[in-house]
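A.B. asks: fold the following and give me the result.
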Amino acid sequence: MPLVEHLQELRRRVIISLLALLAGTVVGFVWYQYAPFGLMPLGEILRGPYCALPPENRASFTSDGECRLLATAPLEMFMLRLKVGALAGMVLSSPVWLYQLWAFIVPGLHKKERRATFTFVTLAVLLFVAGAVLAYFIIHFGLQFLLTIGDQTQAAALTGERYFNFLLAFLLIFGVSFEVPLILVMLNIIGVLEYEAIKEKRRMIILLLFIFAAFITPGQEPFSMVALAVALTLLVEMALQFARLNDKRRDRQRPEWMDLDDEQASPLGTAPGGVDAPAPVSPARPVAASRPATDRRFDNFDDVL
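C.D. replies: Model prediction:
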């Protein structure tokens, strides 16, 4: 396909992806406050961890004590709803723009590369979703620790913008962190990282994972840090076991001569059927006596005459 046709196809697929993103944003904007198809409103789902706190640990701004977040600017509620709707639209339209991206790339890949790319993208999405779901269910404990650490002198009154920024950062960090084991698996598949090189360094890896979780967790509180570190440790151990099995499979398929030094000769295949296997020597045969050179010269002279 010429370059111009590539650019035209790219433009068409980008337009389709943007239209799908726009449609998803509209759905997310409406879903933020209303519940289509009997679902819970998106805003209520996102504020669920905050509203799960005991009433005495959060400020109340309504006469009936209903859980509400605070808004301190005229456009804050609209901009927050638009931001959440755009993020929801990106998630809802992901099947469309992921397919458009896949359809644009796949013609240049071989069959084996297509299968590997599809598997990698699927695992990446599943790991990200798993990390985000884990973060949603444990953020309640982190908020309870953070908002009650000084409740004798302060009352927690979170604005919607700060709470949703904290929540979305929490979900994003957990989702991205869950991609670390997949990176290890990729490095092992391409031959950069071998199991023998890291199997004795498990303690160091676990320590680095806990340090990583301590620095990257948004709330810097112990419960979420430990939960992220433990989850990453289990996933990394699964990645290491995959590397061990993959290295064994690779060693079975690898010929012995590839492990020799460049200046070392490979051993002879003396076993029956080998390349250099011993073969019986054929019996000696008599060799015809050669004629003297003078006879050959005279013969040639007679032929000339």
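A.B. asks: C-alpha only now, for contacts and for neighbours.
C.D. replies: OK.
A.B. asks: SS state for Q33?
C.D. replies: Remark: Q33 carries the secondary structure label coil [criterion: DSSP: H, G, I helix; E, B strand; the rest coil].
A.B. asks: count the residues that sit near it.
C.D. replies: Neighbour count for Q33, taken as other Cα atoms under 10 Å: 14.
A.B. asks: which residue is the nearest non-sequential neighbour of it?
C.D. replies: Computed as Cα to Cα, 6 or more residues apart in numbering, the closest residue to Q33 that is not its neighbour in sequence is P41, at 5.4 Å.
A.B. asks: I figured that neighbour hits G28, correct?
C.D. replies: No - with contact defined as Cα atoms under 8 Å, P41 and G28 do not form a contacting pair (9.7 Å).
A.B. asks: I have a second one here; can you model it like the first so I can compare?
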Amino acid sequence: MRRKSNPDARMPVRAHLVELRKRLFLSAIGIVLAMVVGWFLYTPVYEAVQRPVLDLAARDDALVTVNFSGLATALDLQLKVAAILGVILSSPWWLYQLWAFVAPGMRKVERRYTIGFMSAAIPLFFAGIAFAWWILPQAVGILVGFTPDGAANVLDAQMYLTFAMRLLLAFGLAFVFPVLMVALSWARIVPARVWLRGWRWAVVIIAVAAAVLTPTPDAITMLILQTPMTVLYFAAIGVAVLRERAVSRRPQDPADAEEGLEAEA
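C.D. replies: As a prediction, the model looks like this:
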């Protein structure tokens, strides 16, 4: 008797595109709502981001300040900061939407790992932000340190706050990518051996991504982002390999086997 096929295994391309549009739409709604919260958090965030500059000026007794150069600069900057804060604050929501888009490609027994994915992705995202927040004063000190003696360093507010907020977001996204790698491996979409075989290309792509994500053209900031991304890439491969070995050694789950028969029918 022919078994009923798994609808997820034969989902047409159009259905994937509809699902992608749905997840992007839901993510956008969450980000917009979080932007409203980010709008009201602008002042404390601005004061916190400006603190490294003020501390540097007080320490070196130098003229280092943040300057608003245009009439509408403050409003434009508040909108940009609110947008980035919206992405950061709504990260649990859009990370769940990302998982919900990948999950249909998994078997039923594997969809139980939703809590595990979210438990790893959300802390890693905020760990990346925390790491970027820790290196922000060092990055500011290094870059401002190139100012010649006797010269003033008047930082454009638009450039500086965009630099700081993009740095936080870039590190957060970089720290989440390894979790996505593991999810794709667990979904049997990209085996661990594929990630490992392409490690040379991955290092090159990581370098290019770090150069694009970092808001300034200096090599120091790029290397600061590239190094943990590379380490986490190989760590994700290690987790995927351990997972595949564990699955190959244990008895097959009856529910998993039944679903596999349905897919083959």
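A.B. asks: please state their TM-score.
C.D. replies: These two chains, once laid on top of each other, score a TM-score of 0.64 by TM-score structural alignment, normalised by the length of structure 2; 228 aligned residues with a Cα RMSD of 4.4 Å.
A.B. asks: structure 2: helices as residue ranges?
C.D. replies: Secondary structure of structure 2 by DSSP state H: the helices cover 13-40, 42-60, 73-89, 91-102, 114-144, 157-186, 192-197, 199-213, 219-249, 254-264.
A.B. asks: could you give the angle of the fifth one to helix 157-186?
C.D. replies: By that I understand helix 114-144 of structure 2. Computed with axes from the mean of the first three to the mean of the last three Cα atoms, to 10 degrees, the direction of helix 114-144 of structure 2 lies at 150 degrees from that of helix 157-186.
A.B. asks: and helix 114-144 of structure 2, how far from structure 1 on average?
C.D. replies: Helix 114-144 of structure 2: mean distance to aligned residues in structure 1 after superposition is 2.2 Å, counting by mean Cα distance after the TM-score superposition for structure 1.
A.B. asks: gap between that helix and the chain center?
C.D. replies: Centroid separation for helix 114-144 of structure 2 versus its chain: 9 Å, with Cα atoms, centre = their mean, to the nearest Å.
A.B. asks: check the third one too.
C.D. replies: In terms of Cα atoms, centre = their mean, the centre of helix 73-89 of structure 2 is set 18 Å apart from its chain centre.
A.B. asks: show me what L193 of structure 1 aligns to in structure 2.
C.D. replies: With TM-score structural alignment as the criterion, the equivalent of L193 of structure 1 in structure 2 is P191.
A.B. asks: so its match sits right up against S185, yeah?
C.D. replies: Yes - in terms of Cα under 8 Å, P191 of structure 2 counts as a neighbour of S185; the distance is 5.0 Å.
A.B. asks: so between the two, which is more surrounded?
C.D. replies: Between P191 of structure 2 and S185, counted using other Cα under 10 Å, S185 has the larger neighbour count: 23 against 18.
A.B. asks: does the more buried one touch A192 like I think?
C.D. replies: Yes - at 6.2 Å, S185 of structure 2 counts as touching A192 under the criterion of Cα under 8 Å.
A.B. asks: mutual contacts of these two, please.
C.D. replies: Residues touching both S185 of structure 2 and A192 comprise A240, with contact defined as Cα atoms under 8 Å, 6 or more residues apart in numbering.
A.B. asks: which non-adjacent residue is nearest S17 of structure 1?
C.D. replies: W97 (4.8 Å).
A.B. asks: tell me the contacts of the one you found?
C.D. replies: Taking Cα under 8 Å, 6+ apart, we find W97 of structure 1 in contact with I16, S17, A20.
A.B. asks: now with 10 Å?
C.D. replies: Contacts were defined as Cα atoms under 10 Å, 6 or more residues apart in numbering; by that measure W97 of structure 1 touches R13, V14, I15, I16, S17, L18, L19, A20, L21, M90, V91, A103.
A.B. asks: check P217 of structure 2 too.
C.D. replies: Contact analysis of P217 of structure 2 by Cα under 10 Å, 6+ apart lists A211.
A.B. asks: could you give the number of residues near the residue mapped onto A174 of structure 2 from structure 1?
C.D. replies: Structural alignment places A174 of structure 2 opposite S177 in structure 1 (criterion: TM-score structural alignment). Using other Cα under 10 Å, S177 of structure 1 has 20 neighbouring residues.
A.B. asks: isn't S177 of structure 1 up against V230?
C.D. replies: No - using Cα atoms under 10 Å, S177 of structure 1 and V230 do not qualify as a contacting pair, with a distance of 11.9 Å.
A.B. asks: mutual contacts of those two, please.
C.D. replies: Taking Cα under 10 Å, 6+ apart as the contact criterion, the common neighbours of S177 of structure 1 and V230 are A213.
A.B. asks: what residues are shared contacts of P191 and S185 of structure 2?
C.D. replies: I237, A240, V241, E244.
A.B. asks: so what corresponds to the last one in structure 1?
C.D. replies: If I follow you right, that is E244 of structure 2. With TM-score structural alignment as the criterion, E244 of structure 2 lines up with D247 in structure 1.
A.B. asks: ok, that match to N188 of structure 1 distance?
C.D. replies: D247 of structure 1 sits at a distance of 8 Å from N188 of structure 1 (criterion: Cα to Cα, to the nearest Å).
A.B. asks: common neighbours of those two, please.
C.D. replies: E194, Y195.
A.B. asks: hmm, back to that, who's more crowded, P41 and G28 of structure 1?
C.D. replies: Between P41 of structure 1 and G28, counted using other Cα under 10 Å, G28 has the larger neighbour count: 27 against 16.
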